[in-house]
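> compute the structure for the input listed below.
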Amino acid sequence: MNRFVSWWKSAEGSAARAGLLTALPMVAGLVLVAQMASEAGAYFPAVYVLAAALAAVGTLAFSRLRLALALGPDLVMAGWLFSLLVISHGLTLGQLYALLAVVSLFACLAAFSGLASRIVSAVPDCIRAVLPVALGAMLVLWGMEQGRMLLASPVHLVMLGDFADPLAYFSLLGLVLMLGLRALGVRQAVGGGLVLTALLSFIEGFWIVPPAPFYAPEGLDRAAGLFLLAGDGDAQALGVMATVAPWLFLALLLTFYGRWQALGTGRDVPTKKPLCVVCILNLLAALLGMTPMTAAPESALAGESGQAHPHAYALGAAAGLAFLLSAAPLAKELASFPAMLVPCVIFAGLLLLARARFDWAGADLAERTAAVVLCVLVPLTYDMALGLAVAVAAYVFLKVLAGRTADVTRTMRMFAALAVLLVFAESWLF
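As a prediction, the model looks like this:
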């Protein structure tokens, strides 16, 4: 017991606690992707269990590369795939997972051959510098919308929520508690604010512990191997699949790369290794009946202790995800009133905003424009791949227009041309 207490108070124990705090806010993403899949005809329990299991496996795999990086479902891509490709364009789930398997296989080949590394290396340094701002702003905006602190407006872009709404009130209260504890120098400010918000929400009756909060994972046979049924749908869907495949390929690479760079983990780790890991995991996800996974932005909660001890951080995150894996009823209850989860997401976004390092005074017009485009598009669209593609295209166009062609490599020009074509393809398809 004394040994455990000593370990818990050590730097490794702090990293493990950071991992647990990373896993808890991921509840919302796990539940949302399972709900989107169920609306398209998938089996909710199976998708939820697969998402949690793959997240745990991916987090442990990244720790082998000394990366304090959690893996989570890509909600933006899941929304595209289920609501637009399956529901709107008529693809069957078998065709969808066959498409994902083929694209993930090509992504694996590109990653192992080094092609993927060359593609992402075309992202200019100025854009890499503002990635934390783009991702941080996206987290803050998404968290405030989920907590109903911001609402859609018919006149303005957004408007403040009604703080008589219990969810908005408790979400703001949780954020104030975390920031207040942080200002007082409390080391576990996030955990303390989360526990206090959870207790207040529970006392007020806004969420309850379900009568059966845990159950054994079930229905995996209704998800795994769906790609084998790709031939059961309409043959005309092949045209849609062929059109969307290049964009999915680029989105798989750019979304993960952009988030990984923004989170600032493993700066001295070669790009090739993390890309290979995430591509293999996404191929496994497609074969098992799950949408693509990517770097979870909640990984910003890892902090210095998590980055210094990635193995302990991964163990803590995997333990939290393993707990959630068999707690789907409890997870759905927490996601229905996410007052304890929203402040963690916003706090993670604020941590990323504090990491911003971009020399606005020393940047030229092309660099400033690309930075602004990225910082505007990512928070408004929640789409890292689209933001990176348009930002690189704007950078190359303005550099060439200004006659500074020496700053634009051949790979960067090809990337920009491909980005423009794929943006047009996305606007037509999505």
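
> for the rest of this, base every contact and every neighbour count on C-alpha atoms.
OK.

> for the host helix or strand of Val27, name the packing helices and strands.
Under DSSP states H and E, the secondary-structure element containing Val27 is helix 27-39. The contact analysis (3 or more C-alpha pairs under 8 Å, 6 or more residues apart in numbering; DSSP states H and E) places helix 27-39 against helix 44-63, strand 71-73, helix 75-79, helix 328-336.

> CSV for those, including distance to Leu85?
Shown next, in CSV, are those (distance: least, C-alpha to C-alpha, whole Å):
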stretch, distance to Leu85
helix 44-63, 18
strand 71-73, 17
helix 75-79, 9
helix 328-336, 26
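
> point out the most buried one among these.
strand 71-73 (a mean of 27; mean count of other C-alpha atoms under 10 Å).

> just list what it packs against, helices and strands only.
Judged by 3+ C-alpha pairs under 8 Å, 6+ apart, the packing partners of strand 71-73 are helix 27-39, helix 44-63, strand 293-295.

> make TSV from those and add distance to Ile346 to it.
Shown next, in TSV, are the helices and strands packed on strand 71-73 (distance: least, C-alpha to C-alpha, whole Å):
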stretch	distance to Ile346
helix 27-39	13
helix 44-63	21
strand 293-295	17
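
> out of the ones you listed, which gets nearest to Gly264?
Smallest distance to Gly264 across the helices and strands packed on strand 71-73 (C-alpha to C-alpha): 11.6 Å, for strand 293-295.

> and for comparison, fold this next one:
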Amino acid sequence: MHLKQYFQFKERNTNYTTEIIAGITTFLTMAYIIILNPSVLSKTGMDFDGVFFATIIASVVGCLFMGIFANYPIAIAPSLATNAYFAFVVVISMGIPWQEALGAVFISALIFLLLSLTSFRQAVINSIPSSMKEGISAGIGLFISFVGLQNAHIIVASPSTLVTLGNLTDPITYMSLLGIFISVVLIINNVRGALFLGMIIISIISFFFGYISLPDTIFNTPEFGNTFMQMDVIGAISHNLFTIIFTFFIVTLFDTTGTMLGIAKQAGLMKNNTFPNVQSAFLADSIASLVGAIFGTSPTSPYVESSSGVASGGRTGFSNIIVALLFILMLFAAPIAKVLAEVPAVTAPALIIVGFYMMSSLSRIDWNDMQEAFPAFLIFLLMPLSYSITDAVGIGIITYCLIKIFCGKFKQVHPLLYAFMLLFIIQFVAIQI
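Purely as a prediction, here's the structure:
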């Protein structure tokens, strides 16, 4: 079968040139993850080269599977939402070894894979009220931005008020502020790959000011590092990391579903308000997460940046193959990526701006309905303040269920949500004992 026929070029009114341009556009808008993901995860003690390699391999597998078998122009790579949770909450805050955290990622991905073959996945999605889904998304965005502000030294610890404004004369701070400004201006002017280009520009400026030293070699042969096959599944189970596994699963589920539906609608690929070939699309993400855990990275997710490729005319999985090929080329750029990742002014602006994008979810909450809005508000507020996505989601679910019960509307709550509430109550009680 000819490639044009396989990818349905005629049915989707596209051609090779359009798909190639779309693939390049998508890659440029999400290329920041190549630097940002190893930068975040290496703070846990994970080997930078290993995470760099895992990031690219997981992205390549996800993009190829999504492109070839699902035929969608939806790129996949490690998620910033879950890598921040993995690094700053699970490993750094909770003190769980990164090997066990990878084990939790592997189990979560395996569950996601199995549920993608059944209708239970849809039941879980339906059990969570839309207001809480939006609250979770916005809360993760605020959490990611908060981490970025800390890394940039814009927000620092304070013994009297917990946090305060940092020293604006600190080179890290003012260079990060400059990086934010550059990226925001590029985005406002609709420059393709604005985030990635912003990182490159601030890197060049930092180099001329002496804040970056070039490595001995810009390119080298890919290295596995020490993260390959290091996931500790037995450790994750024996240390009762079930709430962490649950959090990885829930965040990935919502992130994946929302992004896929949004991009499919944008591309005009929905049929009778349904998502054709959705099973293959979900399998692509779950397989990428499994591969990522094996090689050494946090869960993957479809990237909303794929919308830039769709806006450029991408309508088929062929554009995803282009994205995968470009990721493969980046395998040889680990030395320069490692240098850039160690400069907060390069990575912090991207974290802050990605968080900003996720905050748009707040506009879809009905703030006039307190029964729906208040639990979502708690989730959104508590994620950065408690430094825990799990605790925030748990408190939000418990609050939502209790409000519905005491308002006589308990029948409006999906039975699965009550099950989640009981699990979180047990977890919170166990922590206190």
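
> ok, which of the helices and strands packed on helix 27-39 of the first structure comes nearest Thr291 of the first structure?
Among these, helix 75-79 comes nearest to Thr291 of the first structure, with 6.1 Å by C-alpha to C-alpha.

> in the helix or strand following that closest one, which residues are buried?
Moving toward the C-terminus from helix 75-79 of the first structure, the next helix or strand (DSSP H and E) is helix 93-113. When neighbours are counted by 16 or more other C-alpha atoms under 10 Å, the buried residues of helix 93-113 of the first structure are found to be 93-105, 107-112.

> for the nearest residue to Ser14 of the first structure once chain neighbours are set aside, what are its contacts?
Setting aside the residues directly before and after it, Ser14 of the first structure is nearest to Ser305 in space (C-alpha to C-alpha, 6 or more residues apart in numbering), at 6.3 Å. Counting by C-alpha atoms under 8 Å, 6 or more residues apart in numbering, Ser305 of the first structure touches Ala11, Glu12, Ser14, Ala15, Ala18.

> since we're on the first one, how many residues are nearby?
It refers to Ala11 of the first structure. By the measure other C-alpha atoms under 10 Å, the count of residues near Ala11 of the first structure is 17.

> helices of the stretch 301-430 of the first structure, residue ranges please.
Taking DSSP state H, counting those that start in this stretch, the helices of the stretch 301-430 of the first structure run over residues 303-308, 310-325, 328-336, 342-353, 365-381, 384-401, 410-429.

> for these, which one sits closest to Ala53 of the first structure?
For the helices of the stretch 301-430 of the first structure, the distance to Ala53 of the first structure is smallest for helix 310-325, at 6.7 Å, taking C-alpha to C-alpha.

> packing partners for the closest one?
Helix 310-325 of the first structure sits against helix 11-23, helix 44-63, helix 303-308, with contacts defined as 3+ C-alpha pairs under 8 Å, 6+ apart.

> export those helices to TSV and tack on distance to Ala137 of the first structure?
Output for those, formatted as TSV (distance: least, C-alpha to C-alpha, whole Å):
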stretch	distance to Ala137 of the first structure
helix 11-23	18
helix 44-63	24
helix 303-308	18
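
> tell me which of the ones you listed lies nearest to Met414 of the first structure.
Evaluated with C-alpha to C-alpha, those place helix 44-63 nearest to Met414 of the first structure, the distance being 30.2 Å.

> helix, strand, or coil at the aligned residue in the second structure for Glu218 of the first structure?
Under the alignment (TM-score structural alignment), Glu218 of the first structure pairs with Glu223 of the second structure. Using DSSP: H, G, I helix; E, B strand; the rest coil, the structure places Glu223 of the second structure in coil.
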